[in-house]
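1. Next comes the sequence, and after it the predicted model I'd like to discuss.
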Amino acid sequence: MYVIGEHALSAPAADADAVIRELRDRAEILDALYRFGLGQDLKDKALFASAFAADAELDFRPAAAKWGGRPPVMFGRDTIVTTILTMFTGQVDTTHQVTNPRITVDGDTAQLTALVEAQHLLTAGHAAFALLKNPYEVELIRDGERWVIRRLRIDNAWYTGDPTAIFGS
């Protein structure tokens, strides 16, 4: 589900306290996705793990299907962190850029859609690479003062290079 509302904020402009609360929530929601990307790029286990709820789900199947890949859905923060960082650390150099974020907040849950450009290069030789432009659909929950990802579905708009060199088939 893409966030396609006509306004950035739902709080009434005249209610300054509500606007401030919503702006803080939106910053924290977007930060969860930033922690996801930068945690991978830095191979920082604590930062990457901080992006997810304990019962998180990561579904990369829609993106991988574009080049014939068939990865399983990953369930649970520990499984996601271990799987991704084991696959990339020492083997794949990554950079992630997040653009076009759209957010809706409903109490302690939120929806986020964004485009993420993800560059993946084999560490041993950057001639093998995959550059992906991926639409993300993210469901988040409030976790104290921050927000964490409960469900992340990654699709693919286009790619260049050879994703099978990075992710397998």
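-> Done, it's in. Residues are numbered from 1 along each chain as shown.
2. Going by C-alpha atoms from here, please, whenever you check contacts or count neighbours.
-> Fine.
3. Which parts of the chain are strands?
-> When assigned using DSSP state E, the strands of the chain occupy the ranges 52-59, 74-75, 92-106, 109-122, 129-143, 146-154, 158-161.
4. Give me whichever of these is most buried.
-> Stretch with highest mean neighbour count among those: strand 146-154 (a mean of 23; mean count of other C-alpha atoms under 10 Å).
5. returning to what we had before: let's have the strands of the chain in TSV, adding distance to residue 45.
-> Shown next, in TSV, are those (distance: least, C-alpha to C-alpha, whole Å):
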stretch	distance to residue 45
strand 52-59	12
strand 74-75	16
strand 92-106	15
strand 109-122	18
strand 129-143	19
strand 146-154	15
strand 158-161	27
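6. what about versus this one:
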Amino acid sequence: MSFPTTLPSLPLREAIVDAVYRFVLSFDTADLALFESAFYPDAVFELKDKVMNGIPAIRAGCYDNVSKLDTTHFVTNVRVNLPDSSETKASVTASALAQHYRTGQGNEPGATRLTSGSLYFVEVEKDDGSDGLWKIRRFKMKIVWTEGDWGVLTGE
């Protein structure tokens, strides 16, 4: 399944938040193009004590594992800070709930899972290139709680 990376006529704040939505939806649909459209090539992604620099590192350290799983990610409590002096840089904060099951086991009763609640802190910028998309420059995920088996993510 593939989704468009650009959506026409989004209001400014929705266009800003769309970078985060493209990122999380790419996991749930295993859509690499959508994933890559959410980031600048030199983006930084922080998860716990791990810092990933650049799309290849973020893909290897995060996307490649999670996109193979049966997942759903929900983003809520989204706030956008767009300073009056800038129409090209913003920050986004949000709460997220993510559910992870091993590949093909999401609909099995009693299947082992990992569910997490996180806070997102995201710096985005408008790409002045041809697509004009807002993209993630820096993404920090603070996992607040988890329930279940971390082996779901690690393949154990």
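-> Cool, the structure landed. Small disclaimer: the values here were computed from a predicted structure and weren't measured.
7. Superposed, what's their TM-score?
-> Here the superposed chains carry a TM-score of 0.79, computed using TM-score structural alignment, normalised by the length of the second structure; 137 aligned residues with a C-alpha RMSD of 2.1 Å.
8. hang on, the earlier thing: which among the strands of the first structure is found nearest to residue 41 of the first structure?
-> Closest approach to residue 41 of the first structure among those (C-alpha to C-alpha): strand 92-106, 5.1 Å.
9. biggest helix in the second structure, by residue count?
-> If you go by DSSP state H, the second structure has its longest helix at helix 12-29.
10. so it aligns onto which residues of the first structure?
-> With TM-score structural alignment applied, helix 12-29 of the second structure matches the range 25-42 in the first structure.
11. any residues touching the matching stretch, and which ones?
-> Stretch 25-42 of the first structure is contacted from outside by 44-52, 84-85, 88, 93-98, 101, 103, 105, 110, 112, 140, 146-149, using C-alpha atoms under 8 Å, 6 or more residues apart in numbering.
12. mean deviation of it from the second structure?
-> Taken over the aligned residues, the distance from stretch 25-42 of the first structure to the second structure averages 0.7 Å (mean C-alpha distance after the TM-score superposition for the first structure).
13. now that stretch, how far from the chain's geometric center?
-> 7 Å (C-alpha atoms, centre = their mean, to the nearest Å).
14. Buried residues in it, which are they?
-> Going by neighbour count (16 or more other C-alpha atoms under 10 Å), the buried part of stretch 25-42 of the first structure is 25-26, 28-41.
15. Pick out whichever of those residues sits closest to residue 75 of the first structure.
-> The closest of the buried residues of stretch 25-42 of the first structure, once distances to residue 75 of the first structure are taken by C-alpha to C-alpha, is residue 36, at 15.4 Å.
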